[in-house]
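Asker: Turn this into a structure:
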Amino acid sequence: MPDSTSPESAADQVDSRARGEHLLHRLAGEFSEETGVIEGRMFNGTGLSLNGKIFAFVSRSGDLVIKTSVADVRVLIETAQAQPMTMGRRTMREWASVYPTPEGDLEPWRSLLRHAWSFARANDR
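Answerer: Okay, here's the model as predicted:
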């Protein structure tokens, strides 16, 4: 396996992120009728926000990262649907990193995006 500084791993990372961003873009259209939802650049990638608050984005590795309750993050991790989201050395308690979907299968990300949007809407103040 190449180390993180090798050209192969950098190219793989770009490809993974591009695939993840493509999947997110396909799903973002489903939120076009929702007031306040914007698709844009977030954390150097593509993401979705509600009234300026990010609720989902694609990580450098191409995973979908969603914001939800601490309890829901725990369930996603315990059921192997996601992994903890870490930024630097810090684990983000309300964020979960969801593996890329098999090619063409949007359903896992679709339901988790809806869930993250619902969480954001319920906490929109």
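Asker: C-alpha only now, for contacts and for neighbours.
Answerer: OK.
Asker: where along this structure do the helices fall?
Answerer: Under the criterion DSSP state H, helices of the chain are mapped to 7-28, 70-78, 107-122.
Asker: closest to Gly88 out of these?
Answerer: Ranking the helices of the chain by their distance to Gly88 (criterion: CA to CA) puts helix 7-28 first, at 17.5 Å.
Asker: can you pull the buried residues of the closest one?
Answerer: Along helix 7-28, the positions that meet the burial threshold by neighbour count (16 or more other CA atoms under 10 Å) are Gln13, Ser16, Arg17, Ala18, Arg19, Gly20, Glu21, Leu23, Leu24, His25, Leu27, Ala28.
Asker: I have a second one here; can you model it like the first so I can compare?
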Amino acid sequence: MAYDEKLAERIRDLIEPGPQVVEKKMFGGLAFLVDGNMAVSAIRDGGLLVRVDPAEAEDLIDGESVSTMTMGGREMRGWLRVTPTALHDESALRAWIARGVTYARSLPPKR
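Answerer: As a prediction, the model looks like this:
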């Protein structure tokens, strides 16, 4: 199954546009990169992959709708999987996008 195209469209509507924001198909999803660093991604199950400061990740995990992303059996520190139910309204999605964009902007640009 491909990524959730409706979620991708919602992200496009909410993410601040600009030349530094690029969409790229990655890991079966549609990622939104800021200055070459992934901020968020619409993923296969209708959820969202969000890159956050690893030091803050544990405080955001709730055990139900937000968990650490696992890839290849390995937990990805600083990468959170947010379930579709946690993205029900625009303010919730906007907050997750803001977290991802803020962290991506704190990293050195990749060109």
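Asker: Tabulate the helices of structure 1 (CSV), appending distance to Arg41 of structure 1.
Answerer: Output for the helices of structure 1, formatted as CSV (distance: least, CA to CA, whole Å):
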stretch, distance to Arg41 of structure 1
helix 7-28, 10
helix 70-78, 24
helix 107-122, 17
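Asker: follow-up on the earlier one: now, which of the buried residues of helix 7-28 of structure 1 sits nearest Tyr99 of structure 1?
Answerer: Top of the list for closeness to Tyr99 of structure 1, among the buried residues of helix 7-28 of structure 1 and by CA to CA, is Gly20 at 9.4 Å.
Asker: With Thr68 of structure 1 as the reference, measure out to the closest one.
Answerer: Here the distance between Gly20 of structure 1 and Thr68 of structure 1 works out to 19 Å (CA to CA, to the nearest Å).
Asker: swap in Asn51 of structure 1?
Answerer: Asn51 of structure 1 is 16 Å from Thr68 of structure 1, where distance means CA to CA.
Asker: From the neighbour counts alone, determine which of those two ranks first.
Answerer: Neighbours were counted for Asn51 of structure 1 and for Thr68 using other CA atoms under 10 Å; Thr68 has more, 23 against 14.
Asker: That one maps to what in structure 2?
Answerer: Across the two structures, Thr68 of structure 1 finds its equivalent in Val52 of structure 2, going by TM-score structural alignment.
Asker: who's in contact with that match?
Answerer: With contact set as CA atoms under 8 Å, 6 or more residues apart in numbering, Val52 of structure 2 has these partners: Ala39, Gly78, Trp79, Leu80, Arg99, Gly100, Tyr103, Ala104.
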